[in-house]
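**Student:** Dropping a prediction and its sequence here:
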Amino acid sequence: MKLNWGTSIVIAFVLFIGFIMVMVVQMMSSAELEHDLVVESYYQKELTFQEDLNSAQNAADLEHQVTVEVVSEGVQIIFPSAFDFSEIQGEVYLYRPSDKALDFTVQLHLEDGEYVLPRSLMEAGIWKVNLKFTHQNQAYLIQKKISI
């Protein structure tokens, strides 16, 4: 049987569509490739986006910055001495991009200008730290990417 150019084009299209279908099925059924949203309540989070931007700007405008760093004990958060520690209220949200089951939130309880999240709470890998706190009715948001 002799193939003409029309039959060759149809065969090429069928092979291409078959290849694409195999790739789609493979990608959708793979347990390694989770297709989750970053946050569950995406639209609710979008409503507070401007507040988060304002809080992040407040943190950037501080004369002495709040530091978030990895130390041997875990993640250390150091507040400037200009802050009255008894007036700081807030939480630390740790987000693990690779596995949302590891995400957790910790309430800030300060006895001095330093707070340490124990390393035992976190598995090794990349984490995103979101520190939200208020001081004298002013909201602050600090976001940092760390590696444990």
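**Tutor:** Structure received.
**Student:** C-alpha from now on. contacts and neighbour counts both.
**Tutor:** Will do.
**Student:** And stretch 107-118, what's buried?
**Tutor:** Neighbour-count burial for stretch 107-118, counted by 16 or more other C-alpha atoms under 10 Å, picks out 108, 110, 113-117.
**Student:** take a look at this one as well, against the first:
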Amino acid sequence: MKMNWGTGIAIVLGLFIAFILYFVIRISTEEKYDFDLVTEEYYKKELVFQKEMDDEANSSTLKSNISGKKIPEGWMLTFPENIDYSKISGTVTLYRPSNKKLDFEIPLKLSSSELLIPDERMVPGRWNTIVQWNYEGEDYLYKKEITY
């Protein structure tokens, strides 16, 4: 059988497409390549977006907002000094965009103006820190992307 250059190009193109499809199927089915880029119930969260904007606006009216820094024991969140930390309630959510299995939530029960998130819970990489808190009937929201 004689093969011309057109048949050769068609064979090479077919092999290339098969090669690409092999990797696409392999990456989409294997667990170690599983990346979740959105949160659960994404559309429900979009419905409360205006409340989040209002809560963030409330946070900007404070003399100082929450600050975070890495220390050897973990991630330290420091609440504003001019408020009574015992009246604060809410939650701290750490969201890992690349792996939803690492996401966790901590209820706010402060014994000082600082909250330590232990080093054991934090895997190196990018995290979204979301602190939803209430102080004297007013809701506040702090969002920060951190690299731990």
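**Tutor:** Cool, the structure landed. All values reported here derive from a predicted model rather than from experimental measurement.
**Student:** for structure 1, longest helix please?
**Tutor:** helix 5-29 (DSSP state H).
**Student:** Residue 144 of structure 1 contacts residue 126, correct?
**Tutor:** No: using C-alpha atoms under 8 Å as the test, residue 144 of structure 1 is too far from residue 126 to be in contact (10.7 Å).
**Student:** how far away is residue 75 of structure 2 from residue 95 of structure 2?
**Tutor:** 14 Å (C-alpha to C-alpha, to the nearest Å).
**Student:** now do residue 142 of structure 2
**Tutor:** 13 Å.
**Student:** if we can go back for a sec, looking at the buried residues of stretch 107-118 of structure 1, spot the one nearest residue 1 of structure 1.
**Tutor:** Lowest distance from residue 1 of structure 1 to these (C-alpha to C-alpha) belongs to residue 117, with 73.5 Å.
**Student:** what is in contact with residue 142 and residue 95 of structure 2 at once?
**Tutor:** Common contact partners of residue 142 of structure 2 and residue 95 (C-alpha atoms under 8 Å, 6 or more residues apart in numbering): 129-130.
**Student:** For residue 87 of structure 1, list the residues it contacts.
**Tutor:** So residue 87 of structure 1 contacts 134-136 (C-alpha under 8 Å, 6+ apart).
**Student:** Now render these as a markdown table, adding secondary structure.
**Tutor:** Converted to a markdown table, the contacts of residue 87 of structure 1 look like this (DSSP: H, G, I helix; E, B strand; the rest coil):
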| residue | secondary structure |
| --- | --- |
| 134 | strand |
| 135 | strand |
| 136 | coil |
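**Student:** Out of these, the closest to residue 3 of structure 1 would be?
**Tutor:** Using C-alpha to C-alpha, residue 134 comes nearest to residue 3 of structure 1 of the contacts of residue 87 of structure 1, at 74.7 Å.
**Student:** ok, how many other residues are close to the closest one?
**Tutor:** Around residue 134 of structure 1 there are 15 other residues, counting by other C-alpha atoms under 10 Å.
**Student:** In this structure it contacts residue 140, no?
**Tutor:** Yes: taking contacts as C-alpha under 8 Å, residue 134 of structure 1 lies within contact range of residue 140: 6.0 Å.
**Student:** Could you work out the most separated pair of the buried residues of stretch 107-118 of structure 1?
**Tutor:** So for those, where distance means C-alpha to C-alpha, the most widely separated pair is 113 and 117, at 13.7 Å.
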